[in-house]
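[1] Could you look at this predicted model? Sequence included:
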Amino acid sequence: MSTPVVLVAGLHASARTAAVDRLLAEHPGSVAVHHDLRSVTLDRVRRVVRDSSGTLDVADVLLAHGCVTCTVREDLLPQLVRLAATASLLVVDLWDSVEPRSVAEAIDCEEAHDDLRLTSVLTALDAAYLPVDITRGDRLAEIGKPAASGDRRYLAEVLARQLEYATGLVLHGGDEEDTDLSRTVLAHLAPVTPVHRVTGLPHPSGPTLCTAELAERVDPATAQLPCDAQTDEITTVVWHHTRPLHPARLFEAVDELVTQSVRSRGRFWLANRHERMLAWDAVAGVVSVEDAGPWLIALPEAAWDMISPARRTAATLDWNPVRGDRVQHLVFTGPDLDRERIHTLLDSCLLTPQEEQAGPDAWAGYDDPFAPILSLKEAA
């Protein structure tokens, strides 16, 4: 019988610790494993194993290949398998800036299926800090929370990924007003994810999570994006269109779009990159644009059998006999967003009817300011 495993992530250490403590207290025989990365820039990682009574074991772990992610995965999985023999529940207490997806996928491996059963991915959040932290453009290294030497990620970027990937969100700390505001923020950023207080955590026993399905919830081609919404001062604006975008005009609009909103993401179609889906991901004024692979219409039909049902379903929702699944689907969230202004700005970036009639051969010759960004990411 496999042992259930719960991942608890979160930049807010006090909230995460409170959630882990609660799990240990409520489930006799449970054990938590934590990798402390405070000394990671000195090539040291400390592993701490504990239960409800206190610390059971502390050990220093050498960095594998100079990579913290590899070290945590290669040390964590054997530890979990060893502990599964006697533990009723295993809790993985992730370091502040570790994103849960890579750890979840490492645990969900064939060699550990007989011993481990990943049942929940929780992200613990401090209600007093969440509404502010999701707007902060600080790098992790600037606030002392890097997960590796040379970690260039941003605080808000990691926080967004932690809460959008989770199967459950846990609020701790703050007063009633903080909690209400945090719930409102989360209802916009992760509207389908249940929100709990530390005193009401979901039971960890249950079926094994499929990490492939978890990934499809956040990957650009299949992401469960928020809908248009207005709650007090917080607004979510959805822009959906079926004409291609002019690369130069969109590039000129990027700064205004990312500074007006706190969080935006989605998939889009540049005219000069007719066959490629592009992913938009921005938080706290920092934007990332990446190639997310071919549109389904650009693939030979023989390859469609290898495409996941979720991808085919998402494509079907936007399908057109001529353009296939090519679409503009961007979502923006922030305080008091001007829906009309965002729509007008993005509409102005679309090809004109005359430009659209010229066709893909003409579009291919457009100047593309995104090319250096995309080339850099492809080479990385």
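    Structure's in. What do you need? It should be emphasised that the depicted structure is a prediction, and the values quoted were computed from it without experimental measurement.

[2] contacts and neighbour counts: CA atoms only from here.
    Noted.

[3] Do a quick rundown of the strands in this structure.
    Ranges of strands in the chain, per DSSP state E, are 3-9, 30-36, 44-51, 54-62, 89-93, 116-126, 168-172, 195-197, 229-231, 234-241, 263-268, 276-283, 286-294, 328-335.

[4] longest helix of the chain?
    The residue-count maximum for a helix in the chain (DSSP state H) belongs to helix 68-84.

[5] rewinding a little: a markdown table for the strands of the chain, including distance to Glu252?
    Shown next, in a markdown table, are the strands of the chain (distance: least, CA to CA, whole Å):
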| stretch | distance to Glu252 |
| --- | --- |
| strand 3-9 | 36 |
| strand 30-36 | 43 |
| strand 44-51 | 44 |
| strand 54-62 | 46 |
| strand 89-93 | 42 |
| strand 116-126 | 35 |
| strand 168-172 | 36 |
| strand 195-197 | 38 |
| strand 229-231 | 27 |
| strand 234-241 | 18 |
| strand 263-268 | 16 |
| strand 276-283 | 15 |
| strand 286-294 | 13 |
| strand 328-335 | 17 |
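
[6] Against that first model, consider the following:
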Amino acid sequence: MELIVVTSLDALCRQQACEDLAAARPGSIVVLHDLLENGTVVRRTFTGAGEIERGESFLEHGCLSCAVRLDLVPGIERLIQDSPGKGTPGPIIIGLAPATPAHAAITALNEKLADRATVSSVILALAPDALEDHIWDAHTLYESGFTPMVEDERTPGECLIGELAFADTVLVTEPEIVPPDPEGRERGLHLVRQLAPHADLAASAKEDLHDPFGLEQAG
């Protein structure tokens, strides 16, 4: 079974990325994972027909790593066990809870599912016109509203730099709720290329070309 992991700082960017990836890969299953206040974990599963499962649980120690190990991984394992009988042709697209370190999620998935599933791609969903502001944001993730965990002292910039270093693809997402800033978008695209030269920069979920914006040639 193929797994595609989507990481993001922002839930709207994650949502758009997962929807676009599923549209580009018919037969996909999308799993959205969220950690709410007081240790509440919500896991929603979708196919092209709509939502097929919604699970809600409470973790006594409600941190992102526990949410992944104790809820997300067992949920993915059940989907894999059920998929042969249901003829699932596409990958499982996993939308991590905002600010979840992708490397921690991949480690947990590989430890439990390595013999039955392969993570084919780790995709960072990002609005490029917001990247510069996130990098310079001196508040913690909690103070900036990206996580319910008061104890998480990472800044948005620290989180994004880590995800840029780990992801193999950066997928440009621009939620319609906020009109993009053209100048900020251009600076953000160049920043992505400088901070993550190893990663493919994709203009859409259907984009297979490396660096479709031509930033390498532009210097």
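    Yep, that arrived. As the structure is a computational prediction, the values presented were derived from the model and not from experiment.

[7] picking up where we left off before, and the longest helix of the first structure with strand 3-9, angle?
    Counting by axes from the mean of the first three to the mean of the last three CA atoms, to 10 degrees, helix 68-84 of the first structure points 150 degrees away from the direction of strand 3-9.

[8] Give me the distance from helix 68-84 of the first structure to the chain's centre.
    Distance, stretch centre to chain centre, for helix 68-84 of the first structure: 22 Å (CA atoms, centre = their mean, to the nearest Å).

[9] Could you figure out how far it is turned away from strand 54-62?
    140 degrees.

[10] From the contact counts, what lies against helix 68-84 of the first structure?
    If contacts are counted by 3 or more CA pairs under 8 Å, 6 or more residues apart in numbering; DSSP states H and E, helix 68-84 of the first structure sits against strand 30-36, strand 54-62, strand 89-93, helix 100-107, strand 116-126.

[11] how about the third one, aligned to which bit of the second structure?
    Correspondence between strand 89-93 of the first structure and the second structure is established over residues 91-95, with TM-score structural alignment as the criterion.

[12] Contacts for stretch 106-115 of the second structure, please.
    Stretch 106-115 of the second structure is contacted from outside by 68-69, 73, 77, 117-119, using CA atoms under 8 Å, 6 or more residues apart in numbering.

[13] of those, closest to Val41 of the second structure?
    The closest of those to Val41 of the second structure turns out to be Val68 (CA to CA; 9.5 Å).

[14] Quick check: the aligned residue for the closest one in the first structure?
    Counting by TM-score structural alignment, Val68 of the second structure corresponds to Val72 in the first structure.

[15] about what we covered before: what's the angle from the longest helix of the first structure to strand 116-126?
    Using the same axes, to 10 degrees: helix 68-84 of the first structure against strand 116-126 is 120 degrees.

[16] Could you check the angle helix 68-84 of the first structure makes with strand 44-51?
    30 degrees.

[17] Report the buried residues of helix 68-84 of the first structure.
    Residues of helix 68-84 of the first structure classed as buried: 68-69, 71-73, 75-77, 80-81, 83-84 (neighbour count, 16 or more other CA atoms under 10 Å).

[18] thinking again about what came up before, any idea which of the contacts of stretch 106-115 of the second structure is the one closest to Thr155 of the second structure?
    Here the nearest of the contacts of stretch 106-115 of the second structure to Thr155 of the second structure, counting by CA to CA, is Val68; it sits at 20.7 Å.

[19] Next up, the contacts around the closest one.
    For Val68 of the second structure, the contact set (CA under 8 Å, 6+ apart) comprises 105, 108.

[20] Also the one 4 residues further on?
    For Leu72 of the second structure, the contact set (CA under 8 Å, 6+ apart) comprises 33, 43.

[21] And it, how close does it get to Pro148 of the second structure?
    Using CA to CA, to the nearest Å, Leu72 of the second structure is found at 18 Å from Pro148 of the second structure.

[22] on that earlier part again, mind checking which of the strands of the first structure is nearest Arg139 of the first structure?
    Nearest to Arg139 of the first structure among those is strand 286-294 (10.7 Å), distances taken as CA to CA.

[23] helices and strands around the closest one, which ones?
    Judged by 3+ CA pairs under 8 Å, 6+ apart, strand 286-294 of the first structure is in contact with strand 276-283, helix 371-379.

[24] and those as TSV, adding distance to Ile134 of the first structure and mean neighbour count?
    Shown next, in TSV, are these (distance: least, CA to CA, whole Å; neighbours: other CA atoms under 10 Å):
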stretch	distance to Ile134 of the first structure	mean neighbour count
strand 276-283	8	22
helix 371-379	24	11
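
[25] Helices of the stretch 101-250 of the first structure, start to end?
    130-133, 155-165, 176-189, 211-218, 247-260 (DSSP state H, counting those that start in this stretch).
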